[in-house]
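> Give the three-dimensional model of this entry:
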Amino acid sequence: MVPSARSRTALTLYTTADDIQCHRARLVLAAKGVSYERVLVDPGKPPEDLLDLNPYGSTPTLVDRDLTLYDASVVCEYLDERYPHPPLMPIDPLSRARLRVAAVRIEKDWLTEVDTIRAGGRSAEPARKRLRAHLLAALPLFKAAKFFLNPEMSLADCLVAPVVWRLPWLGVDLGREGKPIVDYGERLFHSQGFARSMTEQEKAMRT
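This next block holds a predicted model:
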């Protein structure tokens, strides 16, 4: 069902239950303390109303009254500008650019391996090793500040934290060497915002 004119006065987010990019968008909304309608979508089976809004039927898809946005980066940056408090990007252009480049690297390197692991088969174990290597190579970025590349929580953390949350579920053990990454995750996981961002399926990944 397409959201009614009345319901469109609030935000609507079309999301799957356990996708990292969808979790990323939900974490931004939780960090902002914004109320929204969550519409769960079965992967690969976009409902007709979503296809009416987004020709790709992809998630996350955000509807804000007459505006429809898709692509996780676009959705998250819009939310940060639409709801400026607390800000989730630094003020200076150099720091913002660094965080954006880091997000691109994570999407291309880390999330590609996550998809391969989830697909299973012979490729899963090599992908686990590659993902572990990518994360350990990023240790200096985790050590540089309290959050990822930034003294305050940013949009980059909204992408990194869902990956770190899933590591045990994906069968990726960082070992003693990865303790700074584990510690980073624990700082975020115990926040009320992170708890609000999760679906029941995501919560079950660590039960």
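> drop to CA atoms for contacts and neighbour counts, all remaining ones
Fine.
> which residue is nearest the centroid of the chain?
Centroid-nearest residue in the chain, with CA atoms, centre = their mean: R24, separated by 1.9 Å.
> unless I'm mixing things up, that residue is touching V164, no?
No - between R24 and V164 there is no contact under CA atoms under 8 Å: 12.0 Å.
> count of neighbours near P47?
Using other CA atoms under 10 Å, P47 has 15 neighbouring residues.
> what sits against it?
Residues counted as contacts of P47 (CA atoms under 8 Å, 6 or more residues apart in numbering) are V41, G57.
> what about it, distance to R26?
Taking CA to CA, to the nearest Å as the measure, P47 falls 20 Å from R26.
> Another for comparison:
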Amino acid sequence: MKLYGSSTSPFVRRLRVFLSGLDHEFININIYEEEGRSILKSINPALKIPMLVDGEKVIFDSRIIFQYLNQAYVKDAWTINDDNNLTLINAANDSYVELFLLEKSGIDTSQDALFFNLQHERIQSTLDVLNTSASQGSFDTWNFASISLFCLIDWALFRSLNTFDAYPHLYTFYQNNLDRPIVKSTDPRD
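Have a look, this model is predicted:
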């Protein structure tokens, strides 16, 4: 089984953490360089990471990869609440990534424009709900939803997109999981 992606992607990192203990190979590619783009294009027509190759199966998108891995190998209990939390995490993560890429392209995302305003609103709305959920213990179990939340927070901090001062329960959750060996070994700063 091979997981392709970037060591700095929060969507890839969540799967690297989830795959801990399962036999797999992580193939780190830079999708912005010619060799990485070539690998990406040869496997995933959506031109997105992560992507998983398991024998003859090729699976795109972190959520679908998780579902496949959970059904085929891990078999963790998964609830509608976990699904809803993952939807919120993905929404915030998508908005952060879009804003980050725009800023890297030299576009000021703080300007008053519909697209930017919608992304900022989505981030605030989802983080408000996730902060409340964290205060109620929704992420006390280390499962794919909590792994994904951790990777979202860590990536936003890594990219200086948020301090999480306004979200104390999310920041406490983050701090409580920093010492996990798999979290340390997948740190995008290394």
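> do you know how far the nearest residue to G171 of the first structure once chain neighbours are set aside is from V34 of the first structure?
Among residues not flanking G171 of the first structure along the chain, R128 sits closest, at 7.2 Å (CA to CA, 6 or more residues apart in numbering). Distance of R128 of the first structure to V34 of the first structure, given as CA to CA: 35 Å.
> and those two? which has more neighbours close in?
Using other CA under 10 Å, the more surrounded residue of R128 of the first structure and V34 is R128, with 21 against 13.
> buried stuff in the helix or strand that that one is a member of?
Using DSSP states H and E, R128 of the first structure sits within helix 124-137. Across helix 124-137 of the first structure, burial judged by 16 or more other CA atoms under 10 Å covers A124, E125, A127, R128, R130, L131, R132, H134, L135, L136.
> now what about it, what contacts it?
Contacts of helix 124-137 of the first structure (CA under 8 Å, 6+ apart): 109-110, 113-114, 116-118, 170-174, 177-178.
> So what does Q71 of the second structure match up with in the first structure?
In the first structure, the residue paired with Q71 of the second structure is E81, using TM-score structural alignment.
> With K41 of the second structure instead?
Following TM-score structural alignment, the counterpart assigned to K41 of the second structure within the first structure is L51.
> State which helix of the second structure is the longest.
Looking across the second structure with DSSP state H, the single longest helix is helix 80-104.
> Likewise for the first structure?
Per DSSP H, the first structure has its longest helix at helix 155-170.
> Helix 124-137 and that helix, what's the angle between them?
If you take axes from the mean of the first three to the mean of the last three CA atoms, to 10 degrees, helix 155-170 of the first structure sits at 140 degrees to helix 124-137.
> So L69 of the first structure: helix, strand or coil?
strand (DSSP: H, G, I helix; E, B strand; the rest coil).
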